[in-house]
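[1] Make a model of this:
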Amino acid sequence: MARIKPFTAIRPAKDKVPFVASRSYEDYSNLEREAILRYNPFSFLHIVNPGYRYHKEISGSERFGLVRNRYLEFLEAGILVRDPEPALYVYALEKEGFSCTGIFCATDSADYAQNRIKKHENTIASREQLFASYLDHVGFNVEPVLMTYPDDDRVTVLIKGITQQHPDLFFTSPDRVTHRLWQVNDPETISDLVAAFGDIPHLYIADGHHRSASSLLLAEGKKAENPKHTGEEPYNFFMSYLIPESQVRISGFSRLVKDLNGWDKEALLFKLDSLFMIDNRGSEPYLPALKHHFSMYLDGDFYSLVLRNTAYDNNDPLESLDAHILYNKVLRPLLGIEDLRNDDRIDYDYSPHAAIQMKSKVDQGGYAIGFHLRAVQMEELKRIADNDLVMPPKSTYIEPKLRSGLTIYEF
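    Here you go, the predicted structure:
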C-alpha cells in the first residue's frame, strides 16, 4: 500500500500566481516562449531556461547550476514563498469539456521501487541518469508525477468537504483553464487523507515515468552518501498529483509513416486483408470507436480496419492491446518499423482533431500512410501495469497536463 505525505511547499506569491505558473517548456512554440520570456519577468520559464538572460543555449551541469541560481533569485525577490508548515494541496482544474480534482502530495520512492506505485511504460536509463543529476543539482521538484487510483468513497468525501470551502488560490490562465487550490494543513484532515490512501492497494503512474525513476535514483544516491539515513529524509520522496481514475482522460496518438516500405497501395491492402476486414470510407474523416478497430489513411482515402478474431489473443494483456497489435501485425512485418522509439520513418502526432490532422499531414506529402487507434481504456492500462508489462511508445496521451510552479517540493 503506497503512502502519501504532506510537504512544505514553495509557492508563488498570491498576487503573482497567474504570471508564475507555466505549461511545460515543450508545450510552447518558439514564438510563445520568446514573448513570455521577454515580457513576463515572473514566469517560471525563466527558471527552466536560465540561458535566456545571456542570449545563449546552456546545457549540462552549467545549466543545472543556473537553474538553481534563478530559483534562489525568485525566492529572494519574494516571487516564490515558502509555506510555514507541511500541508497537502487539493487542486482542481477545469477547462472546456474536462475537469479534475486531486491532491498534490509527497510520494515515497520506496513504493515505486517495490511496485506499490505501478508503471506501464519503459524508461531509458540515460534519461533517468540525466534527470537524477538535474534534481541533485537544483534541489527541488516542480513537475509532479500524475498518478491515479481506483475511485474511493472515503477520499471523495474528504475532498468534497475541502472544496466546499473558499480556495486559497483561484485564477484563469490565458488558455482559458480555471485553477483552484486549497491548502490542507488541519492535522485531523491530513491524517484522514493519509489513512484513506493507506488503504488503497496501488497507485498507477499516468504520466511521469522518468520523473519517478529518476527520483528513485536520486534517493539511492543520497542514501549511499548519508550514514544516518532513515528513509524519512525529503530526498526519499517526490511530488505527485493524485486523481481518481474516473477523472483521467486518455486520448491516442496517430502513427504517421513516411513510406510504404516498397509496397504499392493494392499490394499492401491485399496483405492487410488477411488480418482485417477492410472498408473504404472515402474522404470522410473516420476515427475508430471500438477496440480492435483501426483508422488508416492512404492515398486520399480513409479505411476502417476491423481485426479478425483469429489475429490476437484476448487473454494476453499486451497481445490484445491495439497499439501492440498495430506494431506486431502491420508496422513491423509490413512497413519495416522495428524500433518504435528511434526509427526516423515513423512519427507520432496528437491532435483533438486527429482524423483531419492525420489527413492533412499525409496529403502534404511528408508521409505516405497514417493510422489512428481507439484510445486505451483505464482498465487496459491497469491490466498492463498489474502484469508488469509495458505499452509500446506513444500509446496514450493523458490529461490533465499540469502547470509548473504552482507547488514546488524541496529536498
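[2] okay, CA-based contacts and neighbour counts for the rest of this
    Fine.
[3] who touches Phe276 in this structure?
    Contacts here follow CA atoms under 8 Å, 6 or more residues apart in numbering; on that basis Phe276 touches Leu305, Val306, Leu307, Arg308.
[4] Of those residues, grab the buried ones for PyMOL.
    Command for PyMOL that selects the buried part of the contacts of Phe276, burial taken from 16 or more other CA atoms under 10 Å:
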select buried, resi 305+306+307
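[5] and of the contacts of Phe276, the nearest to Leu272?
    Leu305 (8.5 Å; CA to CA).
[6] Kindly indicate whether the closest one is helix, strand or coil.
    strand (DSSP: H, G, I helix; E, B strand; the rest coil).
[7] From Ala92, how far out is it?
    Note on Leu305: its distance to Ala92, by CA to CA, to the nearest Å, is 39 Å.
[8] Next: Tyr348.
    Taken as CA to CA, the span from Tyr348 to Ala92 is 30 Å.
[9] Show me the helices in this structure, by range?
    Secondary structure of the chain, counting by DSSP state H: helices at 17-20, 30-39, 45-48, 60-76, 109-113, 125-138, 153-163, 187-198, 209-225, 265-272, 322-326, 354-363, 378-386.
[10] Quick check: which of those helices is nearest to Tyr409?
    helix 125-138 (10.9 Å).
[11] Show me what the closest one packs onto, helices and strands only.
    Judged by 3 or more CA pairs under 8 Å, 6 or more residues apart in numbering; DSSP states H and E, helix 125-138 is in contact with helix 60-76, helix 209-225.
[12] Pick the most deeply packed of these.
    Comparing the helices and strands packed on helix 125-138 by mean neighbour count (mean count of other CA atoms under 10 Å), helix 209-225 ranks first with a mean of 20.
[13] how deep is Lys14 tucked in, by neighbour count?
    13 (other CA atoms under 10 Å).
[14] any idea where the strands of the stretch 201-350 of the chain begin and end?
    Listed in chain order, the strands of the stretch 201-350 of the chain (DSSP state E, counting those that start in this stretch) span 203-207, 237-244, 249-251, 254-257, 276-282, 293-298, 301-307, 346-349.
[15] Mind putting the ones you listed into TSV with distance to His46?
    What follows is the strands of the stretch 201-350 of the chain, written out as TSV (distance: least, CA to CA, whole Å):
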stretch	distance to His46
strand 203-207	24
strand 237-244	21
strand 249-251	30
strand 254-257	33
strand 276-282	48
strand 293-298	42
strand 301-307	44
strand 346-349	28
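[16] before we go on, could you also do this sequence so I can check it against the first one:
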Amino acid sequence: MHLIRPFTGLRPAHNRATEVAAPPYDVLSTDEARIRAEDHPWSFLHISKPEIDLPAGTNPYAPEVYAKAAENLKKMLAEGILARDTMPCYYAYRLIMGGHSQIGLVAAASVADYDTNRIRKHEFTRPDKEDDRVRQIDALNAQTGPVLLAYPDAPEVDEILALAASAAPDADVTAEDGVRHTIWVIRDSATLDKLTAAFDAMHAIYIADGHHRSAAASRISAARKAANPQHSGEESYNYFLSVIFPHHQMKIMDYNRVVIDLNGLDTKAFLKRIAEQFSVQASASQVKPAKPNEFGLYLPGQWYRLEIRADLIPQNDPVARLDVSLLQNHLISPVLGINDPRRDKRIDFVGGIRGLAELEKRVDSGEMAVAFALCATRMEDLMAVADAGEVMPPKSTWFEPKLADGLVSHVLD
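    Modelled structure (predicted):
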C-alpha cells in the first residue's frame, strides 16, 4: 500500500465553489453556523453542521442530525451542486491569508500508515469527539473534513505543486474572513505517479490538525475490514481525506494563556516569585515574544518581558523544552497552582489570531487577573515531539489559515 494515493474527489460543480465552501465544522457554534448558512442553501454547513436544519435545541449528536447530513448531501448531488470526478486525481490546494501563502496536496492518506505511526500524531483524542466523526462518516459514507498534515523537506513535491498552481484554477474562493482558497485538479498520470513515489520515499508525515478525524477514519476502516470477507486493502475505506503541506510553509500562531487570579498573591509577591526563575523587565509597550524562551506577561495596565533561565531548559526532552511546557512547569503550576491545564477552570486559552489586545481586554475588564503571551510553537518542534512518540501539552498550536470544508471530499465506495 502507498502512503498516499489519488482518489475520485467529490467537488462543487463548475462555478459553484463559492456557494459551497464553508469553515471547518469545529470552528463555528451551531448558532453561528445557522446565521452563516441563512439564505445560503448550498453551503456545506448543511452537511457539516446539519443540526442547523433541525429545530433549535436539537442535540447535535442525535441520530436525526447525522441522517439530516446524509439527506442534505444526497440533495446536493441530485441538484448537481456537487459532482464526483471520473478518474482518480490529486488536487493542489493553495491558501492565502494576508501576505502568507502555502500550497499543499489533497490526497487520500493510508490508514495503515496512520495505525503504525508513519503518519505521526502529537495529541490525545477524546472518545466522544471520535464517536461524532465516526457517525458522520458512516452516515455520509464519505469523509468531508480533511486532516491537515505536513510533509518534511521534499523540493520535488514543492516544485510539482507550484507548477500545478501556475495554471487556471478549478475553484477559487475568497471566504468571509478574507482567506483565499484555490484548487487545481492534477490528472496527468505521470505527475500522479511522481507524487505517489515521492511520498512513498518519505520516512513520515505529520498530523498538524485533525487528530479526531484521522482516529475516526481508522475506526471506520477497522470496522469495514472486519465486515468485508473480500477485503483486499484497496478499498477506499483504507484511506482518509487529507491536505498535506510542506512543513516549512505552514503557519503556527501563538496560543496564549489567561488566568483568573494570582493564587492568593498580590502583584509584588507574584512578580517576586516569578523572578526566581525568570528575568522580569517592565515594558512600556505590548510584549509579543520574538524568540523561544521569551514570554509576555500582562497585569492590569502593565506589560512585562520574561525570559526563563537558560539552565532550566532541558535540551534533550522535546516536550519539556517547549515554551508552553516551560511556562507551565516553572510558573503556572508552581506559582499559580494550576497543575492540570486541561481541566482547571481558572485558566483559559486565547488563539494568537485574536492579537495581544484580546489579552489586555480580558485582564483590564477584571475577568482575568493575568495574561501570558507566548512565542508560536515551531513546526520543527512539533515534528520532534511526534518523532519521539510523545504528546504535545494542551493548546500548544494554533494553525492558520484554516482549511475549508466542501471543496474536495472523499467518498467511501
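[17] about what we covered before: export the helices and strands packed on helix 125-138 of structure 1 as a markdown table, with columns for distance to Glu34 of structure 1.
    Shown next, in a markdown table, are those (distance: least, CA to CA, whole Å):
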| stretch | distance to Glu34 of structure 1 |
| --- | --- |
| helix 60-76 | 18 |
| helix 209-225 | 26 |
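[18] mind checking which of those helices is nearest Asn141 of structure 1?
    Among those, the nearest to Asn141 of structure 1 by CA to CA is helix 209-225 (9.2 Å).
[19] how about the helices of structure 1 in JSON lines, adding distance to Ser240 of structure 1?
    Shown next, in JSON lines, are the helices of structure 1 (distance: least, CA to CA, whole Å):
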{"stretch": "helix 17-20", "distance to Ser240 of structure 1": "20"}
{"stretch": "helix 30-39", "distance to Ser240 of structure 1": "26"}
{"stretch": "helix 45-48", "distance to Ser240 of structure 1": "19"}
{"stretch": "helix 60-76", "distance to Ser240 of structure 1": "20"}
{"stretch": "helix 109-113", "distance to Ser240 of structure 1": "11"}
{"stretch": "helix 125-138", "distance to Ser240 of structure 1": "15"}
{"stretch": "helix 153-163", "distance to Ser240 of structure 1": "16"}
{"stretch": "helix 187-198", "distance to Ser240 of structure 1": "13"}
{"stretch": "helix 209-225", "distance to Ser240 of structure 1": "9"}
{"stretch": "helix 265-272", "distance to Ser240 of structure 1": "43"}
{"stretch": "helix 322-326", "distance to Ser240 of structure 1": "27"}
{"stretch": "helix 354-363", "distance to Ser240 of structure 1": "30"}
{"stretch": "helix 378-386", "distance to Ser240 of structure 1": "18"}
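[20] Trace Pro244 of structure 1 over to structure 2, please.
    Residue correspondence to structure 2 (TM-score structural alignment): Pro244 of structure 1 is matched to Pro246.
[21] I figured its match hits Tyr151, correct?
    Yes: counting by CA atoms under 8 Å, Tyr151 is a contact partner of Pro246 of structure 2 at 5.0 Å.
[22] where do the contact lists of those two overlap?
    The contact sets of Pro246 of structure 2 and Tyr151 do not overlap (CA under 8 Å, 6+ apart).
[23] what about the strands of the stretch 201-350 of structure 1, which gets the closest to Ser173 of structure 1?
    strand 237-244 (19.3 Å).
[24] ok, average deviation of the closest one from structure 2?
    Its aligned residues in structure 2 lie a mean 0.6 Å from strand 237-244 of structure 1 after superposition (mean CA distance after the TM-score superposition for structure 1).
[25] If I take that strand and strand 203-207, what angle do their directions form?
    Orientation of strand 237-244 of structure 1 against strand 203-207 (axes from the mean of the first three to the mean of the last three CA atoms, to 10 degrees) gives an angle of 90 degrees.
[26] Specify the angle between strand 237-244 of structure 1 and helix 209-225 in degrees.
    150 degrees.
[27] With Gly102 of structure 1 as the reference, name the closest of the helices and strands packed on helix 125-138 of structure 1.
    For Gly102 of structure 1, the closest of these is helix 209-225, at 18.4 Å, according to CA to CA.
[28] what range in structure 2 does that closest one sit on?
    Taken onto structure 2 by TM-score structural alignment, helix 209-225 of structure 1 occupies residues 211-227 there.
[29] Pull the distance from the matching stretch to the chain's centre.
    Offset of stretch 211-227 of structure 2 from its chain centre (CA atoms, centre = their mean, to the nearest Å): 19 Å.
[30] Next: stretch 228-247 of structure 1.
    Distance, stretch centre to chain centre, for stretch 228-247 of structure 1: 16 Å (CA atoms, centre = their mean).
[31] Give the buried residues for stretch 8-22 of structure 1.
    Thr8, Ala9, Ile10, Arg11, Pro12, Ala13, Val17, Pro18, Phe19, Val20, Ala21, Ser22.
[32] roughly how far apart are the fourth one and Ser351 of structure 1?
    Yep, that's Arg11 of structure 1 we're talking about. Distance, Arg11 of structure 1 to Ser351 of structure 1, by CA to CA: 32 Å.
[33] How about the last one?
    Ser22 of structure 1 sits 21 Å away from Ser351 of structure 1, taking CA to CA as the criterion.
[34] repeat for the first one
    Taking CA to CA as the measure, Thr8 of structure 1 falls 37 Å from Ser351 of structure 1.
[35] With that, I have no additional questions.
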